[in-house]
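[1] Curious how this folds, go ahead:
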Amino acid sequence: MNIAFPLRFDATGRTATCDDARHIRDMIEVFLFTAPGERVNRPDFGSGLLQMTFAPNSPELAAALHYTIRAGLDRWLGDLIEVRSLEVSGDDAQVLVDIAYAVRRTGAIVETRFDRRLS
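    Predicted coordinates:
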């Protein structure tokens, strides 16, 4: 079992745990919504996704963001997952990331959406 994210306690007062599938999803979420430089010992960890949300929208920005996220996922989680598809979109004050990935250990294909409301 893995420690659940965000860190919390379960009904028995112990540190909450989660299965491997949920742990991988949590690690992807941490990577996506962490800004580079936010981690003291890993200054290049993070996607910078939230910093790009207020930049002028353009195909070039979308391509750069897609490349940055894809490269980061391959670097930091490449031993656990293989990214099959990735789509990043913004809607007013909300960022949406749709990702499909294969879990390397089991071969399971997972499709999920991550979202953040900016306010």
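
[2] contacts, neighbours, all on C-alpha from now
    Will do.

[3] What is the burial count for Leu32?
    Number of residues near Leu32 (other Cα atoms under 10 Å) recorded here: 21.

[4] this one as well, want them side by side:
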Amino acid sequence: MDKDTEQSYLGKGWSFPPVFDRHRREVNMVMDEKDIEQSLNILLSTRPGERVMQPSFGCNLDIMLFEPITTSLITFVKDLIKKSILFYEARIDANKIEINVENIESGLILIEIDYTIRSTNSRFNFVYPFYTEEGVNQGIILRNSGFDR
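    Okay, the predicted model is just below:
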């Protein structure tokens, strides 16, 4: 079975952002841990109401844009993220969610999610950069924490 037709136990989906292969005339696909990573990116960057067929899908992180960063807001946002993951990313358990505001002066808030993939019991750390100002060189950081099985 070649890589294009192989089945994935964690899922298979379009790459995000979508990349189209002109020669094969199809969209590039991602599988397994990469699919979960990109699903988390989509979940955290989608506002509820943006998807017509799933109007409650997403995580409303935009509430942080004009609010002062307080302990109450951070606790609220952590709960918002945890609930979004619980409802829309059933393949993982969120172990710990941290909001890093060390670079708030430059308009950057890092959302660090330590999670375990349920079916493999592998732990990963996902860092989502949330920009309160126009972002440059945006990227996602995913690290395997080394606590597999």
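
[5] Give the aligned range of stretch 94-101 of the first structure in the second structure.
    The aligned range for stretch 94-101 of the first structure in the second structure is 108-115, by TM-score structural alignment.

[6] Could you pull up the contacting residues of Asn60 of the second structure?
    Shown in contact with Asn60 of the second structure (Cα atoms under 8 Å, 6 or more residues apart in numbering): Leu44, Thr46, Arg47, Pro48, Leu80.

[7] how about 6 Å then?
    Arg47 (Cα atoms under 6 Å, 6 or more residues apart in numbering).

[8] At which residues are the helices of the second structure located?
    32-45, 71-88 (DSSP state H).

[9] who wins for proximity to Asn100 of the second structure among those?
    Nearest to Asn100 of the second structure, of all the helices of the second structure, is helix 71-88, at 9.4 Å by Cα to Cα.

[10] In that closest one, which residues are buried?
    By 16 or more other Cα atoms under 10 Å, the buried positions in helix 71-88 of the second structure come out as Ile74, Val77, Lys78, Leu80, Ile81, Lys82, Ser84, Ile85, Tyr88.

[11] same thing with stretch 16-27 of the second structure?
    Quick answer for stretch 16-27 of the second structure (16+ other Cα under 10 Å): Phe16.

[12] Stretch 56-72 of the second structure too?
    In stretch 56-72 of the second structure, counting by 16+ other Cα under 10 Å, buried: Ser56, Phe57, Gly58, Cys59, Asn60, Leu61, Met64.

[13] repeat for stretch 98-111 of the second structure
    Ile99, Gly107, Leu108, Ile109, Leu110, Ile111.

[14] Would you mind measuring from the fifth one to Asp32 of the second structure?
    Computed as Cα to Cα, to the nearest Å, the Leu110 of the second structure to Asp32 of the second structure distance reads 24 Å.

[15] repeat for the third one
    With the distance defined as Cα to Cα, Leu108 of the second structure ends up 29 Å from Asp32 of the second structure.
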